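A.B. asks: Curious how this folds, go ahead:
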Amino acid sequence: MAERFIVYGAGAVGGSLGGLLHRAGHEVVLIARGAHLAAIRSNGLRLVTGGGTETLSIPAVSSPAELDGAPGDVVLLAMKSMNTEAALRDLAAVVDRDTPIVCVQNGVANERAALRLFPEVYGVCVMFPATHLEPGVVEPRAWPVPAILDLGRYPADVDETAETLAAEFRSAGCHAEPRPDIMRWKYTKLLMNLGNAVDATIQPGDGVAEILDRVRAEGVEVLAAAGIPHVSMAEDGARRGDILRIGGAGRSGSSSWQSLARGTGAIETDYLNGEIVLLGRLHGVPTPINERIRALANAFAREGRAPGSEPAARFLAGLR
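C.D. replies: As a prediction, this is how the structure comes out:
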């Protein structure tokens, strides 16, 4: 059993999982920043679920430098992928080399980055609808099961730590299965997350379904050319079933939509659609629609544009 979970990135997913683990009796410390950190320190973390709202008193710090690494620590990385490498360098200066690093993140680049610095790395296929739009507040939007968090040792294995982590995630109310082929699942999740930039930038309505179909078709073609296996959408759908029942009021949007709504000035698209662009370039597969949506999402973040404000027709016209 982990003696302490260090949740690095206490936003929608990290904050929600940290809060749920804390509720289940685990020792948790959150690493957050800015107004979110200040709110947690002043008023606690407000966890809004289908079961009600709780304010949780969880220790929170601004960086690993404020922590003393200890045997039994487990680090849950939950920041956006563009922040992972800097976070890993900060961790390496503080935590023990053999500390398990668990990538509770979208994309497929985080595990490899972690393995450069730490030998004990685990990937998690994150199915966790959650919202973080207000400092100090996180909202898991599925209830009574808030998330499916299947995991495995990177690059491919199940060991005692993976079994233990799955049990601890289950103790927090999540579904979790250890999987020796976790990256096959994460590449399918990557295909699904190609729609995040579409959700973040394109106006709802006619044309959105076409854009989604095209970005994912490019993704499937690229993975085939690269020889990268992934589970079928049918297998993924069977795993999800009707486990995650979404509730809550108001517009939540993808994690990329939330980045724009909060005006963070950054977005994860380079590690989602950009992963397909990179693989396409490496294997000679054109990826014009993923490249265009990647560039558009970055422009939205850089310029502070409102999410969902690009007409689909104008976006599609730029491809012809």
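A.B. asks: Only C-alpha atoms from now on, for both contacts and neighbour counts.
C.D. replies: OK.
A.B. asks: State the helix or strand in which the closest residue to residue 271 other than its chain neighbours lies.
C.D. replies: Leaving aside its sequence neighbours, residue 271 sits nearest to residue 107 (Cα to Cα, 6 or more residues apart in numbering; 5.9 Å). Using DSSP states H and E, no element contains residue 107; it sits outside every helix and strand.
A.B. asks: what does residue 58 give?
C.D. replies: Per DSSP H and E: residue 58 is located in neither a helix nor a strand.
A.B. asks: Surely it touches residue 30?
C.D. replies: Yes - counting by Cα atoms under 8 Å, residue 58 touches residue 30, with 7.2 Å between them.
A.B. asks: More neighbours: those two, which one.
C.D. replies: Set residue 58 next to residue 30 and count neighbours by other Cα atoms under 10 Å: residue 30 wins out with 27 against 18.
A.B. asks: one more to line up against the first:
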Amino acid sequence: MRWVIYGAGAVGGVVAGRLAGAGQEVAVIARGAHLAAIREQGLTLRQPDGDTVHRIPAFADPGEVDWRPGDVVVLGMKGMDTEEALRRLPDPALPVVCLQNGVANETAALRRFSQVYGVCVMLPSSHLAPGVVVAQCAPVPGILDLGRFPHGLDDTALALSEGLRKAGFHSEPRPDIMRWKYAKLLMNLGNAVEALCGLVDGLDEAVRPLRAEGEAVLRKAGIDFASAEEDAARRGDILQLRLDRAGGSSWQSLARGTGTVEADYLNGEIVLLGRLHGVPAPANETARRLVVEAAATGAGPAVMTPEEFLRAVTAGDGSGR
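C.D. replies: Prediction:
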């Protein structure tokens, strides 16, 4: 089995580096300066115990890849880039693994591909410099539970999970993987506020109404999700943060000035479901709108305080309905 990591940023890049370091066959699809750096210098994986450099095949587009039987494509891009990425994949027989936050990627993939797998990603990591990705936890870099979408397990799911375990990740095959991904979605609702405010006192209070809305919306929609107690039991003390963490994926998008952020597929998922099922979600709509505007205008992270964010929610016009 060859892992073709399509989107080798923070999460995809760390997974690629760990797999390669474990002796598994890996290729990546990347773009821009990151692609150039990987081709010229290799992929640098920075971890608490030191850096490793992995010389792996790197492509600019799926059309360049020498696709072969046994390949598995792993989507590592953010949700707003998934549709375009899927259109570029040539073979509908490819197994597609969604190594992504959010819950819309798997459905988009299943429209075109018959074998789709979801991963619940718990992997503190960063990518702020071309050719370099950082795994911030050790000795276990992350938890990557996996299952077939929409439900169930098969031989491919078991092989994928085993490969991730050989690369040092904790990975359990889960037939109900989307139940865990919806629980992770609730956690990711705070990404936008973290990006807007930074890791500061008062952040938890600012995030609380977003998660309360999210739970109310999922319950009204009849969508099951793992409880906070189940999640805490799964995580335990596995993930030990050993390197400083300035912010999560949305914070990093603002810091790199990418111009886009994935809030439409995190907070926007709750807004969409709320509108479909008649549950207002003004806090999530405010977070989505403000962080998308910040990305589009080139604003860096931490442009407002948690108190200012909560005032913006209170002053909202109910457009989260």
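A.B. asks: The residue nearest to residue 271 of the first structure pairs with which position in the second structure?
C.D. replies: In the second structure, the residue paired with residue 107 of the first structure according to TM-score structural alignment is residue 102.
A.B. asks: Residue 82 is in contact with that match, correct?
C.D. replies: No - in this structure, residue 102 of the second structure is not within contact of residue 82 by Cα under 8 Å, at 11.2 Å.
A.B. asks: So which residues of the stretch 1-150 of the first structure form helices?
C.D. replies: Taking DSSP state H, counting those that start in this stretch as the test, the helices found in the stretch 1-150 of the first structure are 12-23, 34-43, 84-92, 110-115.
A.B. asks: what's the closest of those helices to residue 51 of the first structure?
C.D. replies: helix 12-23 (12.0 Å; Cα to Cα).
A.B. asks: so the closest one corresponds to what in the second structure?
C.D. replies: Using TM-score structural alignment, helix 12-23 of the first structure pairs with 10-21 in the second structure.
A.B. asks: and the counterpart of residue 132 of the first structure in the second structure, what is it in contact with?
C.D. replies: In the second structure, the residue matched to residue 132 of the first structure (TM-score structural alignment) is residue 127. For residue 127 of the second structure, the contacting residues are 9, 10, 133, 134, 252, by Cα atoms under 8 Å, 6 or more residues apart in numbering.
A.B. asks: Could you tell me how far the last one is located from residue 156 of the second structure?
C.D. replies: In this case it means residue 252 of the second structure. Using Cα to Cα, to the nearest Å, residue 252 of the second structure is found at 32 Å from residue 156 of the second structure.
A.B. asks: The two: who's more crowded?
C.D. replies: Neighbour count, other Cα under 10 Å: between residue 252 of the second structure and residue 156, residue 252 has more, with 20 against 16.
A.B. asks: ok, the more buried one - contacts?
C.D. replies: Counting by Cα under 8 Å, 6+ apart, residue 252 of the second structure makes contact with 126, 127, 128, 195, 301.
A.B. asks: Now do the corresponding residue of the first structure for it against residue 286 of the first structure, distance only.
C.D. replies: Under the alignment (TM-score structural alignment), residue 252 of the second structure maps onto residue 258 of the first structure. Separation of residue 258 of the first structure from residue 286 of the first structure (Cα to Cα): 29 Å.
A.B. asks: cool, and residue 27 of the first structure?
C.D. replies: Counting by Cα to Cα, the gap from residue 27 of the first structure to residue 286 of the first structure is 48 Å.
A.B. asks: One more: residue 135 of the first structure?
C.D. replies: 41 Å.
A.B. asks: Same check on residue 18 of the first structure?
C.D. replies: Here residue 18 of the first structure is placed at a distance of 40 Å from residue 286 of the first structure (Cα to Cα).
A.B. asks: So for the two, which residue has more residues nearby?
C.D. replies: Between residue 18 of the first structure and residue 286, counted using other Cα under 10 Å, the more crowded position is residue 18 (28 against 16).
A.B. asks: The more buried one against residue 31, yeah?
C.D. replies: No - Residue 18 of the first structure is not in contact with residue 31 according to Cα under 8 Å; the separation is 10.2 Å.
A.B. asks: got any residues that touch both of those two?
C.D. replies: Listed contacts common to residue 18 of the first structure and residue 31 are 7, 10; contacts here mean Cα under 8 Å, 6+ apart.
A.B. asks: how about residue 205 of the second structure, what's its match in the first structure?
C.D. replies: Checking TM-score structural alignment: residue 205 of the second structure goes with residue 210.
A.B. asks: in the stretch 201-320 of the first structure, which spans are helices?
C.D. replies: Using DSSP H, counting those that start in this stretch, helices in the stretch 201-320 of the first structure cover 208-226, 233-240, 255-262, 273-283, 288-303, 312-317.
A.B. asks: Identify whichever of those helices lies nearest to residue 178 of the first structure.
C.D. replies: helix 233-240 (13.0 Å).
A.B. asks: equivalent range in the second structure for the closest one?
C.D. replies: Across the second structure, the stretch matching helix 233-240 of the first structure (TM-score structural alignment) is residues 228-235.
A.B. asks: what about stretch 91-103 of the first structure, distance to the chain center?
C.D. replies: Here stretch 91-103 of the first structure is found 19 Å from its chain centre; the criterion is Cα atoms, centre = their mean, to the nearest Å.
A.B. asks: Then stretch 260-278 of the first structure?
C.D. replies: On the basis of Cα atoms, centre = their mean, stretch 260-278 of the first structure sits 12 Å off its chain's mean C-alpha point.
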